[in-house]
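1. Need a 3D model of the sequence below.
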Amino acid sequence: MTNYSGRRGFLLGGAVLGAGALVSACTSNEPAAAPASAAAAPSGPAGANDAPGTAVTIGFSAPAADHGWIAAIAKNAQSAAGRYSDVTFKPVEPTNDINQQISAVESLIQAKVNALVILPNDGQQLNQVARAAMDAGIPVINLDRVFPDKLSYRTWIGGDNYGMGVAAGHFIGDKLKSSGASNPVIVEIQGIATLPLTQDRSKGFADALKTYGFSVTAQQDAKFTVESGTQVAANLLQAHKKIDAIWNHDDDQGIGVLAAIKEAGRDEFFMVGGAGSANAMREIQSGSSVLQATVTYSPTMAASAIRLARLIAQNKGMSDLMENEVPQSITLASETITKDNVARYLPLGFES
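-> Model prediction:
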């Protein structure tokens, strides 16, 4: 969900609780399904930095909520801001139009907000307006999709697309190796194949599988939509009469993938999802689905971005670190959610 080099691409993995706790003590343009509700950001443990401080206004700009993960981004940001009596949250109208987002960010600069959290539709195309904010003395917290110019943001926070692929590859590789599989048929359903975020996910997946002596048998993209997920999965199921494992990059499009699988009556394989949606977690929790795991890319990163913006605007650092200032870059880990740990993560899942 840009310069599409960072996205979600829906939990913070090893940092899903860790990042939230750390910050509080001081988370793809993907067109798709209709907007839906999402879990509120985790509160995290209280710390000295949570005590009221200097009043600050935080501006917020993100794409339109036409996808479950993006909808959850906005909800997490607003929820995090609402936890602080010293924060005034100033969001602008979400949009998928580049020029409209630029104008919206310019309005926040003119309003002289104390910090800006921006998830750009396109990092390259919004780079200049982000730089204008920084030049005006407004620190920019670049959320997920990275601006190419480091002078255009104070801090970047986002997920690890390559790490998502690695996590999925290890889960599938280990499970197949343990079962004694030989030359397994491994199918990969991507989001949008041309995006760097997708390519990063695929590379991580291939690299991890290689450590088990396995490789991807078939790969096709499903455009991050439920409809394409259904169609692509149906085609792959028809083309491969036997499949051992499937990795679907995106839990939102995974609704369509699972629908095609159920329609075909196929269950000889297991599947891994991507992002950490609530519906995917419920499938995993049921124990009766081919979906046995999902690898995280959580929209709770938006809550962490708001917390970082507050700390930066108040000239505070992260109290769990020795340094006096918030780091320049924070990459959140991707964790594997299975039936064994799904109860821990379900409250953080977003609705597709």
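2. rest of the way, CA atoms for contacts and neighbours
-> OK.
3. residues making contact with the longest helix along the chain?
-> If you go by DSSP state H, the chain has its longest helix at helix 161-178. Outside helix 161-178, the residues within contact range by CA atoms under 8 Å, 6 or more residues apart in numbering are 6-9, 184, 197-198, 200-209, 212, 214, 244-245, 247, 272, 274, 294-297, 333-336.
4. those strands in the stretch 201-350 of the chain, which residues are they?
-> For the stretch 201-350 of the chain, the strands defined by DSSP state E, counting those that start in this stretch occupy 218-221, 245-248, 270-275, 291-296, 329-331, 336-337.
5. Redo those as TSV? Include mean neighbour count and distance to residue 80.
-> Below are the strands of the stretch 201-350 of the chain laid out as TSV (neighbours: other CA atoms under 10 Å; distance: least, CA to CA, whole Å):
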stretch	mean neighbour count	distance to residue 80
strand 218-221	17	34
strand 245-248	27	30
strand 270-275	28	20
strand 291-296	30	20
strand 329-331	16	18
strand 336-337	26	24
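6. Let's have those in JSON lines, adding distance to residue 237.
-> Output for the strands of the stretch 201-350 of the chain, formatted as JSON lines (distance: least, CA to CA, whole Å):
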{"stretch": "strand 218-221", "distance to residue 237": "11"}
{"stretch": "strand 245-248", "distance to residue 237": "10"}
{"stretch": "strand 270-275", "distance to residue 237": "13"}
{"stretch": "strand 291-296", "distance to residue 237": "15"}
{"stretch": "strand 329-331", "distance to residue 237": "35"}
{"stretch": "strand 336-337", "distance to residue 237": "25"}
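7. One more, please, to line up against the first structure:
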Amino acid sequence: MLFGTAAIGAGAFLTACTSNEPAKKEPAANEQPASADKPGKPVTIGFAGPQADHGWLNAINENAKSRAETYSDVTLDITEGSNDTAAQIGQVETLINKKVDVLVILPADGKALTQVGLKAMRAGIPVINLDRIFASPQAYRCWIGGDNYGMGLNAGNYIGEKLKDKPDAKVIELSGPDSLELTQQRTKGFDDALKNYPNIKKVARQAADFTVESGQAKMAQLLQAQSSFDALWNHDDDQGVGALRAIDQAGRDGFLMVGGAGAKAAMDAIKADNGVLKATVLYPPIMAASAIDLARALGQSKGVSGLSGLEIPAQVTLFSAVVDKTNIDDYLPQGFS
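-> Got it, this is the predicted structure:
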């Protein structure tokens, strides 16, 4: 993460930033005044996300709701959510017409919703762009999201270290949809990491759709095509449920699997340590809670405690920590269903 070495750092850091605890010392000249940490004027935050038809997306909504409830001075106006871009644009326009103080938007399609982000900004409503980025930086005041390249990079480095002493090691990849830029970034990060391990070769790749069914079907194809391999990098823990089903049905083992995102089911399997799944690389949905923190600070004209200046950052990138049996107890509470 931008502000720490663990994914939990962003949530903890930004929670502290807008905590209701009074400051215990006078601030230095270049620090935000102590009053910034006290309850402030009421703020209405409009929250527009995509349809929660995936474990990670549902966790995004739950993190936003839970964080808003911790603030007596925040009202969260949340839309139903839609994967239809026209419907989501309409929902955002409704929030604009309601004259909410700040907007938090996780667009189903960043490019398609850029214009409505610009509309909000021009109407004087600052926008926190969550995860899927708009096409223009003029469409948002702050972007906060995960590190897709770093996710692939850390997965590749983890696998590389596990296999660095194995001659002619083979790895395979079960990606997300190739139409998504995030998938391309995760694959590039993974491939770049493997360049540091000349003994390792990626021998196969299949693109799934972030669903259990697609994970099972595409993993079955990989298993049929590859009689043996040493490691599997799976981009998404939801589709990983299907991948593990295919692996069990085929009776395959003898390799290590690294997942992605940080679902509770994956973390439980890692803790049990009785199967091929040995690690997952976080893409933490706590970013939504941090987006609420930032939106509240914007609505109350506050900066972020711990940073000089009177403004929130323009960008916050969460770190993609690797969770395995050595640190599972630290991250297990963050696992999402």
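8. Where in structure 2 does the next helix or strand after the longest helix of structure 1 fall?
-> Going down the chain from helix 161-178 of structure 1, the next helix or strand is strand 186-190, by DSSP states H and E. Under the alignment (TM-score structural alignment), strand 186-190 of structure 1 falls on residues 171-175 in structure 2.
9. filter the contacts of helix 161-178 of structure 1 to the buried ones?
-> Neighbour counting by 16 or more other CA atoms under 10 Å classes 6-9, 184, 197-198, 200-209, 214, 244-245, 247, 272, 274, 294-297, 333-336 among the contacts of helix 161-178 of structure 1 as buried.
10. Can you classify the aligned residue in structure 2 for residue 65 of structure 1 as helix, strand or coil?
-> Under the alignment (TM-score structural alignment), residue 65 of structure 1 pairs with residue 52 of structure 2. Classification of residue 52 of structure 2 using DSSP: H, G, I helix; E, B strand; the rest coil returns coil.
11. what residues are up against residue 52 of structure 2?
-> For residue 52 of structure 2, the contact set (CA under 8 Å, 6+ apart) comprises 58, 61, 81.
12. Neighbours of the alignment partner in structure 1 of residue 84 of structure 2, how many?
-> Aligned counterpart of residue 84 of structure 2 in structure 1: residue 97 (TM-score structural alignment). If you count neighbours by other CA atoms under 10 Å, residue 97 of structure 1 ends up with 12.
13. Please list all residues in contact with residue 97 of structure 1.
-> residue 121.
14. do that again at 10 Å, thanks
-> 63, 64, 121, 122 (CA atoms under 10 Å, 6 or more residues apart in numbering).
15. Of all pairs in those residues, which one spans the longest distance?
-> Spatial extent of the contacts of residue 97 of structure 1 (CA to CA) is set by the pair 64 and 122 at 12.9 Å.
16. and for the two, which residues touch both?
-> 96, 97, 101.
17. what sits against the first one?
-> When contacts are counted by CA under 10 Å, 6+ apart, residue 96 of structure 1 touches 29, 31, 62, 63, 64, 65, 66, 120, 121, 122.
18. I want to check these in structure 2. Which are still in contact there?
-> Among the contacts of residue 96 of structure 1, the contacts conserved in structure 2 (both residues aligned by TM-score structural alignment, their matches' CA atoms under 10 Å) are 62, 63, 64, 65, 66, 120, 121, 122.
19. can you pick the most crowded of those residues?
-> residue 120 leads these on contacts (other CA under 10 Å) with 31 neighbours.
20. So that residue is in contact with residue 140, correct?
-> No - between residue 120 of structure 1 and residue 140 there is no contact under CA atoms under 10 Å: 11.5 Å.
21. any common contacting residues for those two?
-> Taking CA under 10 Å, 6+ apart as the criterion, residue 120 of structure 1 and residue 140 both touch residue 130.
22. ok, back up a step: quick one, which of the strands of the stretch 201-350 of structure 1 gets closest to residue 86 of structure 1.
-> Across these, residue 86 of structure 1 has its closest neighbour in strand 329-331 (24.1 Å, CA to CA).
23. counterpart of the closest one in structure 2, which residues?
-> Aligned by TM-score structural alignment, strand 329-331 of structure 1 falls on residues 315-317 of structure 2.
24. and what of stretch 221-233 of structure 1?
-> Counting by TM-score structural alignment, stretch 221-233 of structure 1 pairs with residues 207-219 of structure 2.
25. which residues sit in contact with whatever residue of structure 1 lines up with residue 122 of structure 2?
-> Under the alignment (TM-score structural alignment), residue 122 of structure 2 maps onto residue 135 of structure 1. Taking CA under 10 Å, 6+ apart as the contact definition, residue 135 of structure 1 lies against 129, 151, 152.
26. Including distance to residue 284 of structure 1, could those go into TSV?
-> Output for the contacts of residue 135 of structure 1, formatted as TSV (distance: CA to CA, whole Å):
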residue	distance to residue 284 of structure 1
129	42
151	42
152	40
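27. returning to that earlier point: helices - which of the shared contacts of residue 64 and residue 122 of structure 1 land there?
-> If you go by DSSP H, these have residue 101 in helices.
28. and the end-to-end length of stretch 240-256 of structure 1?
-> 18 Å (CA to CA, to the nearest Å).
29. and if you look at stretch 278-289 of structure 2?
-> End-to-end distance for stretch 278-289 of structure 2: 28 Å, by CA to CA.
30. counterpart of it in structure 1, which residues?
-> Against structure 1, stretch 278-289 of structure 2 falls on residues 292-303 (TM-score structural alignment).
31. Which of the helices or strands spans the equivalent of residue 19 of structure 1 over in structure 2?
-> Correspondence of residue 19 of structure 1 to structure 2, assessed by TM-score structural alignment: residue 10. Residue 10 of structure 2 belongs to helix 8-17 when assigned by DSSP H and E.
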